[in-house]
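Enquirer: please find the sequence and the predicted model below.
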Amino acid sequence: MDTEIVKRIAHLSRIALPEAELPQVADQLERIFALVAEMQAVPTEGIEPMAHPLDLQQPLRPDLLRQECLSREELMASAPHAQDGLFLVPKVIE
């Protein structure tokens, strides 16, 4: 990879790279591409993707109501502005 390609990639990525750093970035990109090529050479046919390398189960708690819910009237009583059972908020987008 030469510095002209790095300049083009930087331009398309909207990244400002000083001229002195171009050779170093080119070398780093070469190593990244070599690693990607090495990983693509690994045979993965028939292997299912996994979310985690260990076969762990996430412990889940029961989804239970811990306390009684407030009524709509109780909730709306604390609203600075409400209309027809809905909270009124300032307009954000014109």
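Expert: Noted; the coordinates are in hand. Numbers count the residues shown, from 1 in each chain.
Enquirer: can we go C-alpha only for contacts and neighbour counts from here?
Expert: Will do.
Enquirer: three-state assignment of the residue sitting nearest the centre point of the chain?
Expert: With distances taken as C-alpha atoms, centre = their mean, the chain has A51 as the residue nearest its mean C-alpha position (15.4 Å). When the structure is split into helix, strand and coil by DSSP: H, G, I helix; E, B strand; the rest coil, A51 lands in coil.
Enquirer: distance of it relative to Q57?
Expert: 12 Å (C-alpha to C-alpha, to the nearest Å).
Enquirer: put this next to the first one:
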Amino acid sequence: MALTSEDVSRIADLARLELPPAEADAMLAQLNGFFRIVEQMSAVDTRGVEPLYTPLSAVHEVALRLRDDAVTETVDRTANQASAPALEDGLFLVPKVIE
């Protein structure tokens, strides 16, 4: 899928970018190069290949560094609301901003 200079101009317009003609030509070459790489990658048969969660796992075994999902802190509502200018029944009171 090759882009044209009109495509690059349209993309720049949609992104609200001012792209001089010299830069538009360079951008066209870069974008078409990117799409060529994507087409090459899409042509590779990846059936049966397990996805990697990190590229390092292709080289050696990587252990997940996940912590246990456990409560480590408690919430002290009274301390958190101590600086509030107005409270009612444990809730912050704020001025009405919408009529």
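Expert: Cool, the structure landed. In this text, all values refer to a predicted model and were calculated from it rather than measured experimentally.
Enquirer: before we move on, the earlier item: which residue in the second structure lines up with the residue nearest to the centre of the first structure?
Expert: Using TM-score structural alignment as the criterion, A51 of the first structure maps onto Y53 of the second structure.
Enquirer: helices of the first structure, residue ranges please.
Expert: 3-13, 22-40, 72-77 (DSSP state H).
Enquirer: show where the second one falls in the second structure, residue numbers please.
Expert: Spelled out, it's helix 22-40 of the first structure. For helix 22-40 of the first structure, the matching stretch in the second structure spans residues 24-42, with TM-score structural alignment as the criterion.
Enquirer: with the first one instead?
Expert: Applying TM-score structural alignment, one finds that helix 3-13 of the first structure aligns to the residue range 5-15 of the second structure.
Enquirer: mind listing what's buried in the matching stretch?
Expert: Buried residues in stretch 5-15 of the second structure, counted by 16 or more other C-alpha atoms under 10 Å: V8, S9.
Enquirer: that stretch: how far from the chain's middle?
Expert: Taking C-alpha atoms, centre = their mean, to the nearest Å, one finds the center of stretch 5-15 of the second structure at 23 Å from the center of the full chain.
Enquirer: what does that stretch contact?
Expert: Residues outside stretch 5-15 of the second structure that contact it (C-alpha atoms under 8 Å, 6 or more residues apart in numbering) are E18, L19, A24, D25, M27, L28.
Enquirer: I'm done for today, thanks for sticking with me.
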